[in-house]
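1. Sequence first, predicted model second:
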Amino acid sequence: MIDDTTEPAAGSRNIPALLADLRSRKQSRTVRLTGSPGGTLHLRDGLVVAMETPAAPNVESLLLRSGRITEEAWSAVCAADTTHGRLAEELVAQELVGAGELEIISLSALFDAAFALSLSRPEGWEVTEPVPVLYRNAGITPERLVTEISRRTGLLAGGPGSVAEFARTRMQLAAPAQLPGAVGALPARHQDVLANTDGRRTPRDIAFALGRGLFAVMLDLRRLLALGLVQPTAPLTPQRPSTATRTPSAPVPAPPAAVPLPRRLPGRNAPTPAPAPPATGAP
C-alpha cells in the first residue's frame, strides 16, 4: 500500500498525467495496468526504467527467439541464479551478452511495450511500491516516452485502417506466384517476415516468432503491403479524416492511442472502466 503522502494527485486522469506526477515528485513506483492486454510500468526516481506487456516481446523473448542466446545457455544462467534476482548480471558474467548490448535491448523492449500499450485502452491502474526488475536501464522521462510513441505511430500511419487495427489484423501472402522472384531482392528481415506470414498470425504473433519488436515488424509489414506482397485477411476499415479542433500542445501530450485513455474519479485508485476493445482472437 502507498501512504497518503505519496498518493498520486486526483488530477491524474490518464497514464501520461500519472507518470508526469510521479516524475515531478521523483517517486519510485510500479504501475500495474489492467485490461487487455494490460502491462506493468516500473519507475525509479520518477524515470521509467522498464515496461512489460503480453502485447510485445520482452527482453527474454528478444534474446531467445532471435537466437542471440540458446535455450541451453539460458537454462545454465537460470541454474546459476535460482532466485532469478541477478539474471542480467549472470548473462554478462558468462559473456553471453555484453552489458551495453543488454542495455540497448532493454531500452528497445521498453519503447516497444509503451508503443504496444498505446494501441489499447487500459481499464484501470494500480500504483504500488516498486518491485524488482530483471532487466532495466538508466531510465527515461515520461515526456520522451510519449514523444517516441508519437513518432512511431506517425511512421505507421497513412495506410488503410488505424495503427491499432493494423496491429491486431491477421496477415497473409498476397501473390504467392510472384514471391520467388521478388523475395530475392528484399532485405533479410523482410524475407523473415514473409516466411512467418501465414494468414493466421497478426503482427504481434510474427514479432514473437522472430524475436523482434512489434513496431519494427509492423513497419516491415507496411512496406510489404506497399509492395503488394502481403495483405490483410480481412479489409481494413478506411480511416476518416480528423475533424477535432486543434489546441495548443500540453506539457505532457496524450499518447497517440486510437481511443482516449480512461479518466479517474476523485477518491478512487482506478479509472472509470471503459468498454473493452474488440477481441482479436488467438491465431
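-> Yep, that arrived. Numbers count the residues shown, from 1 in each chain.
2. rest of the way, CA atoms for contacts and neighbours
-> Noted.
3. Now do the same for the residue minimising distance to the centre of the chain: helix, strand or coil?
-> Most central in the chain under CA atoms, centre = their mean is Ala113, positioned 2.0 Å from the mean C-alpha point. Three-state call for Ala113 (DSSP: H, G, I helix; E, B strand; the rest coil): helix.
4. can you pull out the helices in the stretch 101-250 of the chain?
-> 142-156, 163-167, 179-183, 188-195, 203-210, 214-226 (DSSP state H, counting those that start in this stretch).
5. Determine which stretch of these is the most buried.
-> helix 203-210 (a mean of 23; mean count of other CA atoms under 10 Å).
6. quick revisit: Ala73: which of the helices of the stretch 101-250 of the chain is closest?
-> When the helices of the stretch 101-250 of the chain are compared by CA to CA, helix 203-210 sits nearest Ala73, at 18.8 Å.
7. so who does the residue nearest to the centre of the chain touch?
-> 51-53, 55-58 (CA atoms under 8 Å, 6 or more residues apart in numbering).
8. Which secondary structure element is home to the closest residue to Val131 other than its chain neighbours?
-> Among residues not flanking Val131 along the chain, Thr30 sits closest, at 6.5 Å (CA to CA, 6 or more residues apart in numbering). Assigned by DSSP states H and E, Thr30 belongs to strand 29-34.
9. then this one, side by side with the first:
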Amino acid sequence: MTSEVSALLARLTTERATGALLRDTGTLYLADGAVVHAESPAAPGLDALLTHGGRLSAEGWQEAVDRAGARRRVARYLVDQGHVSSGELEICHLAALFDAAFFALAPDSGPARFRQGAAHWLGPVRPVPVPAVERETRRRRELLHRLWPRPEVDTAPVVAVPAAGGPAMTLRQRAVLAAADGVRTATGIAWLLGRPAFHTLLDVRRLAAAGRVRTPPAAAPPPAPTLPAWVADISTDPDVALLHRLRDALEARL
C-alpha cells in the first residue's frame, strides 16, 4: 500500500466517511469510516466461500440476491431465512473481506479514488476498523516474503514438480498441487477450489520453497527471419551499380 492511499484512508476514517475506495485490483466499502466489505477480481467472494464449502447452495445465494439485493440486505436475509447462522456469516465475511483487501491495497494497484455514498448490496455484517485492515494486509505481505521471496509465483502460472520424497503435505496443499497445471495462477487455483486467494498464495509459496511447484520456463523468442541470399549479398557488396539495379528492379515491380 502506498503512502498516498494510507493517508487517504486515514482521512476517510477521521471524517467517518461512507462510500467506496476504488483501485485497479479491488474496492473497499466504508461506512462511518470503517471497512464493511471488500471485493477484488483476484479473490473469491463471500458467495464462493459459502457455496464451494457446501454450507449454502448456489440457488440459495441467488435467491438472497434477488430478494434482498436491491434493499442492500442480502446478509440479513441469509440469516433470517436460516441459510446460515450469524456466526458463520461473520467468519466467512471476514475471510472474504481481508482476502480482497489484501489485493485492493497492493502497492502496485494504481491510483485510488473515493466514490462518496456508494454502498454494497450485501449490507452490513461486521465493520472492521481501517487500521486493523492495514495491519493485516502488511502482516500478510511480510509472511509471504518470509516464506518465499519470489513474488512471481503469485501471478505466473505454476506447474507441479514430481518428487520422490520430501515433507508430508496437508490436504489443502495436495489440492493446490493437483490444480497446478502450468496454466492456472495461484488466484486461478483459489477460484477453482473456492478458497481464499491469500491462503492459496501461502500454499503456493510453501510448495515453491519445497521445490514442488515452479513457474514454467519462458517461451523462447521466435527465430529472426532469414534474409534471402541476394539481400545478404547487397548488405556486403559496396557496388553502387548493383544498388542502382536493385532500385530499378523494385520500381519496375510497383
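-> Okay, I see it. In this text, all values refer to a predicted model and were calculated from it rather than measured experimentally.
10. ok, back up a step: so which of the contacts of Ala113 of structure 1 belong to strands?
-> 51-52 (DSSP state E).
11. wait, which of the contacts of Ala113 of structure 1 is closest to Ser108 of structure 1?
-> Asn58 (9.2 Å).
12. my read is Thr27 of structure 2 is in a strand, agree?
-> Yes. Counting by three-state DSSP, Thr27 of structure 2 is found in a strand.
13. right, and it touches Leu21 too?
-> Yes. Thr27 of structure 2 is within contact range of Leu21, at 5.5 Å (criterion: CA atoms under 8 Å).
14. so what does the strand holding Thr30 of structure 1 touch, helix or strand wise?
-> strand 39-44, strand 124-128 (3 or more CA pairs under 8 Å, 6 or more residues apart in numbering; DSSP states H and E).
15. and the angle for that strand with strand 124-128?
-> Relative orientation of strand 29-34 of structure 1 versus strand 124-128 (axes from the mean of the first three to the mean of the last three CA atoms, to 10 degrees): 150 degrees.
16. now Leu96 of structure 1, nearest residue through space, not along the chain?
-> Ile69 (6.8 Å).
17. do Met171 of structure 1 as well
-> Pro232 (4.5 Å).
18. do you know how far that neighbour is from Ser75 of structure 1?
-> Using CA to CA, to the nearest Å, we find Pro232 of structure 1 at a distance of 38 Å from Ser75 of structure 1.
19. Looking at the two, which is more packed in?
-> Remark: of Pro232 of structure 1 and Ser75, Pro232 carries more neighbours, 16 against 11, as counted by other CA atoms under 10 Å.
20. Residue in structure 2 paired with Asp220 of structure 1?
-> Asp220 of structure 1 maps onto Asp203 in structure 2, with residues paired by TM-score structural alignment.
21. show me the residues around that match that make contact.
-> Contacts of Asp203 of structure 2 by CA under 8 Å, 6+ apart are 172-173, 176.
22. Now tabulate those residues in CSV and tack on distance to Val74 of structure 2.
-> Output for the contacts of Asp203 of structure 2, formatted as CSV (distance: CA to CA, whole Å):
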residue, distance to Val74 of structure 2
Arg172, 30
Gln173, 33
Val176, 31
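23. and which of these is nearest to Gly211 of structure 2?
-> For the contacts of Asp203 of structure 2, the nearest to Gly211 of structure 2 is Gln173 (13.0 Å; CA to CA).
24. Quick check: nearest residue in space to that closest one, chain neighbours excluded?
-> Asp203 (5.9 Å).
25. What separation do you get for the one you found and Trp191 of structure 2?
-> With CA to CA as the criterion, Asp203 of structure 2 and Trp191 of structure 2 are 14 Å apart.
26. ok, back up a step: quick check: the aligned partner of the residue nearest to Met171 of structure 1 in structure 2 vs Val183 of structure 2, distance?
-> Matched to structure 2 by TM-score structural alignment, Pro232 of structure 1 sits across from Thr215. Using CA to CA, Thr215 of structure 2 is found at 10 Å from Val183 of structure 2.
27. Common neighbours of these two, please.
-> Common neighbours of Thr215 of structure 2 and Val183 (CA under 8 Å, 6+ apart) are 157-159.
28. Now intersect those with the strands, please.
-> Val159.
29. Pipe the shared contacts of Thr215 and Val183 of structure 2 into a markdown table and attach neighbour count and distance to Val130 of structure 2 per row.
-> Listed next are those as a markdown table, based on neighbours: other CA atoms under 10 Å; distance: CA to CA, whole Å:
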| residue | neighbour count | distance to Val130 of structure 2 |
| --- | --- | --- |
| Pro157 | 21 | 32 |
| Val158 | 26 | 33 |
| Val159 | 21 | 37 |
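30. Switch the shared contacts of Thr215 and Val183 of structure 2 over to TSV; also include distance to His120 of structure 2.
-> Below are the shared contacts of Thr215 and Val183 of structure 2 laid out as TSV (distance: CA to CA, whole Å):
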residue	distance to His120 of structure 2
Pro157	32
Val158	34
Val159	37
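31. hang on, the earlier thing: any idea how far the match of Asp220 of structure 1 is from Gln81 of structure 2?
-> 35 Å.
32. what does Leu62 of structure 1 align to in structure 2?
-> So Leu62 of structure 1 corresponds to Leu49, using TM-score structural alignment.
33. Burial check on that match, number of neighbours?
-> Around Leu49 of structure 2 there are 21 residues (other CA under 10 Å).
34. so what corresponds to Gly87 of structure 2 in structure 1?
-> For Gly87 of structure 2, the residue aligned by TM-score structural alignment is Gly100.
35. Same question for Leu144 of structure 2.
-> Leu144 of structure 2 maps onto Leu156 in structure 1, by TM-score structural alignment.
36. thought its match was touching Ala216?
-> No. At 10.0 Å, Leu156 of structure 1 does not count as touching Ala216 under the criterion of CA under 8 Å.
37. Give the residues shared as contacts by the two.
-> In contact with both Leu156 of structure 1 and Ala216: no residue, using CA under 8 Å, 6+ apart.
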